[in-house]
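Trainee: Next one to model:
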Amino acid sequence: MVDLSVILAGFADAFTPINLMFVVCGVMLGQFVGAMPGIGPVMAMAIAIPFTFVIDPLPAIAFLVGINKGGLVGGAVPAILINTPGTPDAAATAMDGHPLAQQGKPEKATKMALYSSVTGDTFSDIVLVTISAPLALVALKMGPVEILALMVFAFSVIAGLVGKSISKGIIAAALGMLAATVGLDPEHATPRYYFGYFELFDGLSLAAVAIGMLAVAEILRRLASSKKGASATIAQPKDMTAADRRVSFAEYWACRFTMLRGAAIGTILGALPGVGSTAAAFMSYAATKKSSKDPDSFGKGNLQGIAAAESANSAVMGANLIPLLTLGIPGSVGAALIISAFVIHGIQPGPLLFEEQGRLVYGLFGAMIMANFANLFVGQLGLRLWSFVIRAPESVIFSTAILLCIAGVYLATGGVFGVIIMLMAAALGYVMTSFGFSPVIFIIAFFLGGRFEIALSQSLVLLDGNVLALINYPIALALFAIALITMVWMIWADRQKEL
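Mentor: Here you go, the predicted model:
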């Protein structure tokens, strides 16, 4: 148990002017790169790590955490304003955020995203500070069979609630899983579906596929359907009232249970290595839509949808540090970069970290809390800037966004091949949307496909091909049963709508 004096000393180290400066600079940089489609906070963190070598460990790691937290807020900006997610996990935010912006309320939509993001992030940080070790032990008990069952449950919910048709949702998920098999077999390292291109040995780039299907396809569609003349990307009525520009406390408070649910989902999934914020955002969105008294309002500008997605994907950030700090296991790419920063400064995350570096750990906790407040204040100023920029003609905005997507994917993948994959994914996304198939479900399945395949192969080994052996895994058995019940219920509900 860490002494109270160590905890207080750690928080005192965090709340210093120099540390505050690095946190604010990290948040500002994170919001900026998050708002640039195709770049994202992970790339900014990767570039910044070598420069933190000459800085003391606490401000160096706090700077990286600030970039990560700011990127979560920044990614929602283009998703809401131009339906072009800055990061893959912001795709769920676009489902209700962009329709609300099209109604002439872009500031209300972005502010709701900001408030719910900070709320979910703060909830996750509180969990991290208070019960990080016990929660990490629970996550550690989730073996391959339980992880497999959790993913099957996630697929069943997302395929039924995100798309308009459950059959098309299942097909989109199957296509995403197929795309995830490109590259080396994770079990035997056998190359699959690489067609002579050795660049595909590592599989299709998530950045290229996600940006292509979710961003470039939408940009091309908007450019093709744009009318003659220089019209604004988002029309803002001149007689807009103050209520359309802000989120009132009543509106925020009405979403409290939605944000709490999203924060809980994000925290739980964030503590499980490999699941990620994208899955958390869509699971939270699907759960909110399912529990709503008016599910038909989702996808049309419902504040509850924005709150559900942003609270969940932001809560993952703090929860990712739970297995990192207590077990030395990074739960995401961003957490892996943070753990590399620890190693650069001669610090080894793991069970002994709290005992050997307790002051640094609680200093980091204090910096994370500061980053949440910095996100709130910096975001208030930044959102006004972006809402002003979006008044420019859509031909300017979308052509610039395409250039940013190309540049971002080029840098993320290290060459032109990634850009080609992005353009192919954009064409596929355009076709899927035209025929009513959800590219979002495709991306989720593609994102979880590698982890699903590993969990499946490990589960088959553990079960030795005997399905009855599942009785020894009660948590997995319960998740499989819930997934089956959910699928049957949604198929029945889908047929009832057709009648």
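Trainee: rest of the way, CA atoms for contacts and neighbours
Mentor: Will do.
Trainee: what packs against the helix or strand containing K69?
Mentor: Secondary-structure element containing K69, defined by DSSP states H and E: helix 57-74. Packing partners of helix 57-74 (3 or more CA pairs under 8 Å, 6 or more residues apart in numbering; DSSP states H and E): helix 17-35, helix 40-48, helix 106-140, helix 303-327, helix 333-344, helix 358-389.
Trainee: Would you mind getting the angle between it and helix 333-344?
Mentor: On the basis of axes from the mean of the first three to the mean of the last three CA atoms, to 10 degrees, helix 57-74 is oriented at 170 degrees to helix 333-344.
Trainee: Now the element after helix 57-74, going C-ward?
Mentor: helix 76-82.
Trainee: That following helix packs against which elements?
Mentor: Using 3+ CA pairs under 8 Å, 6+ apart, helix 76-82 sits against helix 17-35, helix 91-102, helix 106-140, helix 358-389.
Trainee: Another sequence for comparison is provided below:
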Amino acid sequence: MTMLDSFLNGLAVVLQPMNLLILTSAVFIGFIGGALPGISGVILVVILLPVTYGMDPTAAFMLLTAIYGSTVFSGLITAILYRAPGTPEAVMTSFDGYPMTQQGQAGKALGIGVLSSAIGGLVGTIALIVFTPLLASVALRFSSPEYFALAILGLTVVASLGGKLILGLIGAALGLFIATIGIDPLTGTSRYTFGNLNLAEGVGLIPVIVGLFAISEVMKRTLGGDAHQPLTKVKVKIFDSAIMRKIGVTLSRSSILGVVIGILPGIGASTAAMVSYSEAVRWSKHPEAFGKGAPEGIAAPEAANNAAAMGALVPLFALGIPGSGTTAIILGAFIMHGLQPGPTFMVTSSELIYAVFAGLFIVNFMILLFSKPFIALFTRLLNIPYSALGPIIIMCCIVGTYSVRNSMFDVWLMLGFGVLGFLLEKIRFPLVAIILGLVLGPIAESELRRSLAMSQGDLSIFLSRPISATLIYISCLLLVIAIAAPLIRKYKQRSKCRETFS
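Mentor: As a prediction, the model looks like this:
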């Protein structure tokens, strides 16, 4: 049976009335969960995992993977409207999406986000279906030195965030430090916990993200005299030919980057969004527009994170290795149902796999179909005075943060980071640099130490392996360019001034 025949058989399974109802329900569950700050795909999948135990395996995994895909998309809604990312994958989207909302272009920003998410998801799903064996073999070539080099490349994003490079480096260093708090992953010893058992698991990503972005924004809007949000009707326009021409190249590049990064186990869609945003800035003719409402600043992270979400399923199905936190939960669900993903899984469970593939393919069209009515309902919150909306956002943040680990300590951490974010924004500190260090820190540290263990302390291992050496050379080149470019611009401006006065 050919791949096309298998896909069509899977599509026939999905289009059965009960399975189609399950898929549609999963999309709306994902929409709601992703749009609420602090709720993520991991939480939703964990909550619904017991429900799937009594379900048919095909229906169960259609449900879980559809929730996963739609949650990654819907995080952009609150990121754009309130600068309160509904999911960690949508952090970068808020950087240009929220300024467009402030400029009265919320509908345009949401339309770009919806279109980019659907295209990225479709590219990722097609790659998942067609290139699973090839992409899995590429991922197998990556060892610790390559993962470390990729993390270093990701950290060079701080050079493209705008503002002062030194503040970006300080932010990344702070994020890297926060990432070291907790139990050492290799030795099991406590680090910087000060005897507090709540810090033994480390500082969670959710309290930091929700605090720095959502809570700080509520504080800024409330204390800054912007307590009432103007009545606004958001009209989402998804297909705009002028915008599509403008972001076309960005969508293509970011979707491909998202797939490639997504299939690397443990890297995740958040990293894909950060790297793609950075590349969009680097390739742009107007990098100064980013952070102020650039359409490419929405298209790049949204195409990448949705493509990466699909790419993360490649190592799960082909190797039995989860590519992200959510796929790790889905792997547990497979085991719970008596299934073991791996090299023979495509043969032994072909009907289930292609039903999941077909379901994910349809989910991306459902995002295009159902996003506008969902956003229309959700954006009615814009008519609520901010004096009432602010406390609602804070309540959602508290509930979402608490639900991750059932920890009030995390809630206090979130509020503390909210105050920190509010103060740092007053000096225009790039908050995303902290998130960058926190996300990439564990990867960089673990893979660095494993690499040095492999080479018995010889640092040349990073330059003796072609892939890691290339990534490190690119990182160094990008940092040099970031430092040199402003100096060159200043030199040219001075030269022009001299010519003018001479």
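Trainee: Among the helices and strands packed on helix 76-82 of the first structure, show me which one is buried the most.
Mentor: helix 91-102 (a mean of 27; mean count of other CA atoms under 10 Å).
Trainee: and that helix, how far from the second structure on average?
Mentor: Helix 91-102 of the first structure, aligned to the second structure and superposed, deviates on average by 0.9 Å (mean CA distance after the TM-score superposition for the first structure).
Trainee: contacts for that helix?
Mentor: Contact with helix 91-102 of the first structure is made by 76, 79-85, 106-107, 109-110, 113, 214, 234-235, 281-282, 285, 298-303, 305-306, 309-310, 440, as judged by CA atoms under 8 Å, 6 or more residues apart in numbering.
Trainee: Stretch 326-340 of the second structure corresponds to what range in the first structure?
Mentor: Mapping stretch 326-340 of the second structure onto the first structure (TM-score structural alignment) gives residues 334-348.
Trainee: what residue of the first structure takes the place of I393 of the second structure?
Mentor: Superposed on the first structure with TM-score structural alignment, I393 of the second structure falls opposite A401.
Trainee: that older thread, so which of the helices and strands packed on helix 76-82 of the first structure is nearest S165 of the first structure?
Mentor: helix 91-102 (16.0 Å; CA to CA).
Trainee: what's the angle from that closest one to helix 106-140?
Mentor: Using the same axes, to 10 degrees, the direction of helix 91-102 of the first structure lies 170 degrees away from that of helix 106-140.
Trainee: Centre-most residue in the second structure?
Mentor: Central residue of the second structure (CA atoms, centre = their mean): E89, 2.1 Å from the mean position.
Trainee: Checking the nearest residue in space to it that is not next to it in sequence next. Helix, strand or coil?
Mentor: Nearest non-adjacent residue to E89 of the second structure, counting by CA to CA, 6 or more residues apart in numbering: S270, 4.4 Å away. Secondary structure state of S270 of the second structure, per DSSP: H, G, I helix; E, B strand; the rest coil, is helix.
Trainee: Can you get me a residue count around S270 of the second structure?
Mentor: 30 (other CA atoms under 10 Å).
Trainee: same deal with F334 of the second structure?
Mentor: 17.
Trainee: repeat for T190 of the first structure
Mentor: For T190 of the first structure, the count of nearby residues is 10 (other CA under 10 Å).
Trainee: what's it in contact with, if anything?
Mentor: L184.
Trainee: The residue nearest to E89 of the second structure: what's it in contact with?
Mentor: 88-91, 305.
Trainee: Any chance of CSV for these, columns distance to L319 of the second structure?
Mentor: Formatted as CSV, the contacts of S270 of the second structure follow (distance: CA to CA, whole Å):
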residue, distance to L319 of the second structure
P88, 26
E89, 24
A90, 28
V91, 30
N305, 21
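Trainee: Skipping adjacent residues, who's closest to Y147 of the second structure in space?
Mentor: Y147 of the second structure sits nearest to E447 (CA to CA, 6+ apart), 6.3 Å away.
Trainee: who's in contact with Y193 of the first structure?
Mentor: Applying CA under 8 Å, 6+ apart to Y193 of the first structure gives the contacts 181-183.
Trainee: let me redo that: P185 of the second structure
Mentor: Counting by CA under 8 Å, 6+ apart, P185 of the second structure touches S446.
Trainee: tell me which element it falls in.
Mentor: Following DSSP H and E, one finds P185 of the second structure outside all helices and strands.
Trainee: Please determine how far it is located from E445 of the second structure.
Mentor: Separation of P185 of the second structure from E445 of the second structure (CA to CA, to the nearest Å) stands at 9 Å.
Trainee: about what we covered before: where does the helix holding K69 of the first structure end up in the second structure?
Mentor: So helix 57-74 of the first structure is aligned with residues 57-74, judged by TM-score structural alignment.
Trainee: The matching stretch against the first structure, how far on average?
Mentor: Looks like 1.3 Å for stretch 57-74 of the second structure (mean CA distance after the TM-score superposition for the first structure).
Trainee: Run a quick neighbour tally on the nearest residue to L352 of the first structure once chain neighbours are set aside.
Mentor: Leaving aside its sequence neighbours, L352 of the first structure sits nearest to T326 (CA to CA, 6+ apart; 7.8 Å). Look at T326 of the first structure: counted by other CA under 10 Å, it has 20 neighbours.
Trainee: The one 5 residues further on too?
Mentor: Applying other CA under 10 Å, we find 24 other residues in the vicinity of G331 of the first structure.
Trainee: Look at it and tell me its secondary structure.
Mentor: State at G331 of the first structure, reduced to three classes by three-state DSSP: coil.
Trainee: Kindly provide the distance from it to P57 of the first structure.
Mentor: Per CA to CA, G331 of the first structure is found 21 Å from P57 of the first structure.
Trainee: burial count for the match of I393 of the second structure?
Mentor: For A401 of the first structure, the neighbour count with other CA under 10 Å is 22.
Trainee: can you check the one 5 residues further on too?
Mentor: Neighbour count for I406 of the first structure, taken as other CA under 10 Å: 25.
Trainee: follow-up on the earlier one: specify which member of the contacts of S270 of the second structure is nearest to S387 of the second structure.
Mentor: Of the contacts of S270 of the second structure, the one sitting nearest to S387 of the second structure (CA to CA) turns out to be V91, at 24.2 Å.
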